[in-house]
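Q: Everything below, folded, please.
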Amino acid sequence: MLDYSYLVLHLPRGTSRDAARQLLTEHAEYGGWELDRLRLYPDGRRDVRLRRKIIRAVKTM
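A: This is a model prediction of the structure:
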């Protein structure tokens, strides 16, 4: 079974599309995060949930 850790970002309504894209790209490239869910509200704010796999070392002996 895969386990994930989650990161929730709340972007205010004044955030441009380019700024949001840049922020998510940096998290993906440097942190290993992938997009799990994006909610866009009628007032313009965004809630973004990112996830990444938790890698656990398994003891062999």
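Q: going forward, measure contacts and count neighbours with C-alpha atoms only.
A: Will do.
Q: Tell me who's in contact with the residue sitting nearest the centre point of the chain.
A: In the chain, the C-alpha nearest the mean C-alpha coordinate belongs to L50, at 2.2 Å (C-alpha atoms, centre = their mean). When the contact criterion is C-alpha atoms under 8 Å, 6 or more residues apart in numbering, the partners of L50 are 6-8, 33-37.
Q: want to put them side by side, so please do this one too:
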Amino acid sequence: MLEYEYRELRFSRGTSRSAARQALAECAEYGRWELARVRLHSDGSRRITLRRRIIRQIRTM
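A: Just a heads-up that it's a prediction; the model follows:
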């Protein structure tokens, strides 16, 4: 069974699309995060949920 950990980013109304895109690209490239959900609120702010797989090591003897 796959397990994920989640991270939430919030961008205010004044944040440009290019700045948000750059922040998401850095999270994806260096932290191995993938986009799970984007919510655009009526006040113009964005709430973005990222996820990445949790890799558990199995002990072998």
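Q: Drop the TM-score for these two in here.
A: Once superposed, chain against chain, the TM-score is 0.95 (TM-score structural alignment, normalised by the length of the first structure); 61 aligned residues with a C-alpha RMSD of 0.7 Å.
Q: secondary structure class for the residue nearest to the centre of the first structure?
A: L50 of the first structure carries the three-state label strand when classified by DSSP: H, G, I helix; E, B strand; the rest coil.
Q: quick one: what's aligned to it in the second structure?
A: L50 of the first structure maps onto L50 in the second structure when the alignment is built from TM-score structural alignment.
Q: roughly how far apart are that match and R17 of the second structure?
A: When distances are taken as C-alpha to C-alpha, to the nearest Å, L50 of the second structure and R17 of the second structure turn out to be 17 Å apart.
Q: Looking at the contacts of L50 of the first structure, which are in strands?
A: Secondary structure assignment by DSSP state E places 6-8, 34-37 of the contacts of L50 of the first structure in strands.
Q: Please pick the buried ones from the residues you listed.
A: Buried positions within those, assessed by neighbour count (16 or more other C-alpha atoms under 10 Å), are 6, 34-35.
Q: mind listing the helices for the first structure?
A: If you assign secondary structure with DSSP state H, the helices in the first structure sit at 17-31.
Q: List the buried residues in stretch 37-56 of the first structure.
A: Residues 46, 48-52 are the ones in stretch 37-56 of the first structure that count as buried (16+ other C-alpha under 10 Å).
Q: end-to-end on it?
A: With C-alpha to C-alpha applied, stretch 37-56 of the first structure spans 24 Å between its terminal residues.
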